[in-house]
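1. Need a 3D model of the following:
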Amino acid sequence: MTEFTPLQSAFGGALIGLSAVLLMALLGRVAGMTGILSGAIFGPDRGWRLAFLAGAIAAPILMGALGAGIAFDSPVPRPLLVLGGLLVGIGVSYGGGCTSGHGVCGNARLSPRSLVATVTFMLSAGITVYVIRHLIGGL
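-> Presented below is the predicted three-dimensional model:
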């Protein structure tokens, strides 16, 4: 089971919301991590994208160095984690965006498409956890 951390979760959520608002207010861009990553690799406006990604990578490292990090420990073998990441990447392509783009930014803009996408993400995640933990008896 995972530890219940409401204060850290609320603080983290507030930082995610703040970064999404600042990115929209200052650059007029949506803070969808997959779009930012693909634009950093293939897009013409790499500077802000690389800075955003650097912050997303540096912040947890800094928190860990300050002793406030959350240790990542997964019972899932690494090849399955990689496979899961690839499947998420395929889903992002078909879904027209990722959970951060739809869930945080799209819903904040009252986008019906983002609402449907977010409900689909959440239902799929819930069903997957239920099947794996209760029907298959796995991790």
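2. contacts, neighbours, all on C-alpha from now
-> Will do.
3. burial measure for residue 111, as a count.
-> Residue neighbour count, defined by other C-alpha atoms under 10 Å, stands at 14 for residue 111.
4. Equivalent analysis for residue 89, please.
-> Around residue 89 there are 15 residues (other C-alpha under 10 Å).
5. show me the contacts for it.
-> Residue 89 makes contact with no residue under the criterion C-alpha atoms under 8 Å, 6 or more residues apart in numbering.
6. For it, what is the enclosing helix or strand?
-> Per DSSP states H and E: residue 89 is located in helix 78-95.
7. Check residue 56 too.
-> Counting by DSSP H and E, residue 56 is found in helix 46-65.
8. What is that helix packed up against?
-> helix 33-42 (3 or more C-alpha pairs under 8 Å, 6 or more residues apart in numbering; DSSP states H and E).
9. Measure how the helix it packs on sits relative to helix 46-65, angle-wise.
-> For helix 33-42 against helix 46-65, the angle by axes from the mean of the first three to the mean of the last three C-alpha atoms, to 10 degrees is 120 degrees.
10. Can you give me the buried ones in helix 33-42?
-> 33-37, 39-40 (16 or more other C-alpha atoms under 10 Å).
11. ok, residues contacting the helix of greatest length in the chain?
-> If you go by DSSP state H, the chain has its longest helix at helix 6-27. Contacts to helix 6-27, defined as C-alpha under 8 Å, 6+ apart, come from residues 29-31, 104-105.
12. And the residue nearest the centre of the protein?
-> Residue closest to the mean C-alpha point of the chain, counted by C-alpha atoms, centre = their mean, is residue 100 at 5.0 Å.
13. So that one versus residue 108, what's the distance?
-> Distance, residue 100 to residue 108, by C-alpha to C-alpha, to the nearest Å: 11 Å.
14. Also this sequence, please, to line up against the first:
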Amino acid sequence: MQTLHFLWPLSGGLMIGLSAALYLVLNGRVAGISGLTAAAVGLSSGAPRSLGLGFLVGLLGGAAAASAVIRQPELGVTSSLGLLVIGGLLVGFGTRLGSGCTSGHGVCGLARLSPRSIAATGVFMAVAAATVFVVRHLLGGL
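-> Have a look, this model is predicted:
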């Protein structure tokens, strides 16, 4: 089974792409997690709340099913609670500022060749690369 280790990520990626395409075709909307989460908790008037709740239940249920079938992930928090809260707030602010998250822009927007999504994904990737460089090389791998 070790020689087929690439099948799990490949099948997961294919399912994400298929679900995003079906969501767009069937609902005429981009399947961005931040927008659907906002709809689920009542912060957005875009998608119906039930659609956002269904999407989140499916997302969490799929992760739980994969964890039960494949293996339990090894989770460990290696940072302080304060840094996690600050990081979460920055991500939330960034999704509002960028009018979407990496799933909406990176998966759906790039597939539609959206100029805004191409720019947003480029910024996401550049900031991620800069963050890795700073943490590993300038801060000594905190």
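15. Can you give me the TM-score here?
-> The TM-score (TM-score structural alignment, normalised by the length of the first structure) is 0.88; 135 aligned residues with a C-alpha RMSD of 1.6 Å.
16. about what we covered before: need the contact list for the residue nearest to the centre of the first structure.
-> By C-alpha under 8 Å, 6+ apart, the contact list for residue 100 of the first structure reads 31-33.
17. Make TSV out of those residues and add distance to residue 5 of the first structure.
-> TSV is the format used below for the contacts of residue 100 of the first structure (distance: C-alpha to C-alpha, whole Å):
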residue	distance to residue 5 of the first structure
31	24
32	25
33	24
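18. ok, back up a step: what span of the second structure is the next helix or strand after the helix holding residue 89 of the first structure aligned with?
-> Toward the C-terminus, helix 78-95 of the first structure is succeeded by helix 99 as the next helix or strand (DSSP H and E). Alignment of helix 99 of the first structure against the second structure: residues 102, by TM-score structural alignment.
19. neighbouring contacts of the matching stretch?
-> Stretch 102 of the second structure is contacted by residues 32, 121, 124 when judged by C-alpha under 8 Å, 6+ apart.
20. what do we get in the first structure for the second one?
-> This means residue 121 of the second structure. Taking TM-score structural alignment for the superposition, residue 121 of the second structure sits opposite residue 118 in the first structure.
21. burial of the one in the first structure that sits across from residue 86 of the second structure in the alignment, as a residue count?
-> In the first structure, residue 86 of the second structure lines up with residue 83, judged by TM-score structural alignment. If you count neighbours by other C-alpha under 10 Å, residue 83 of the first structure ends up with 11.
22. Next: residue 121 of the first structure.
-> 17.
23. leaving aside the residues next to it on the chain, what's closest to it?
-> residue 99 (7.3 Å; C-alpha to C-alpha, 6 or more residues apart in numbering).
24. Assign a three-state SS to residue 117 of the second structure, would you?
-> Recorded secondary structure, residue 117 of the second structure: helix (DSSP: H, G, I helix; E, B strand; the rest coil).
25. In contact with it: list those residues for me.
-> Per C-alpha under 8 Å, 6+ apart, neighbours of residue 117 of the second structure: 105-106, 109-110.
26. Surely the match of residue 121 of the second structure and residue 101 touch.
-> No - applying C-alpha atoms under 8 Å as the test, residue 118 of the first structure and residue 101 come out as separate, 9.7 Å apart.
27. Please report the distance of residue 33 of the second structure from residue 100 of the second structure.
-> With distances taken as C-alpha to C-alpha, residue 33 of the second structure is found 8 Å from residue 100 of the second structure.
28. Please read the previous query as pertaining to residue 74 of the second structure.
-> Residue 74 of the second structure sits 29 Å away from residue 100 of the second structure, going by C-alpha to C-alpha.
29. ok, those two, which is more surrounded?
-> Neighbours were counted for residue 74 of the second structure and for residue 100 using other C-alpha under 10 Å; residue 100 has more, 21 against 5.
30. contacts for the helix holding residue 56 of the first structure?
-> For helix 46-65 of the first structure, the surrounding residues in contact (C-alpha under 8 Å, 6+ apart) are 36-37, 39-40, 69-70.
31. Can you tell me which of those is nearest residue 76 of the first structure?
-> Of all the contacts of helix 46-65 of the first structure, residue 76 of the first structure sits closest to residue 70, with 17.4 Å by C-alpha to C-alpha.
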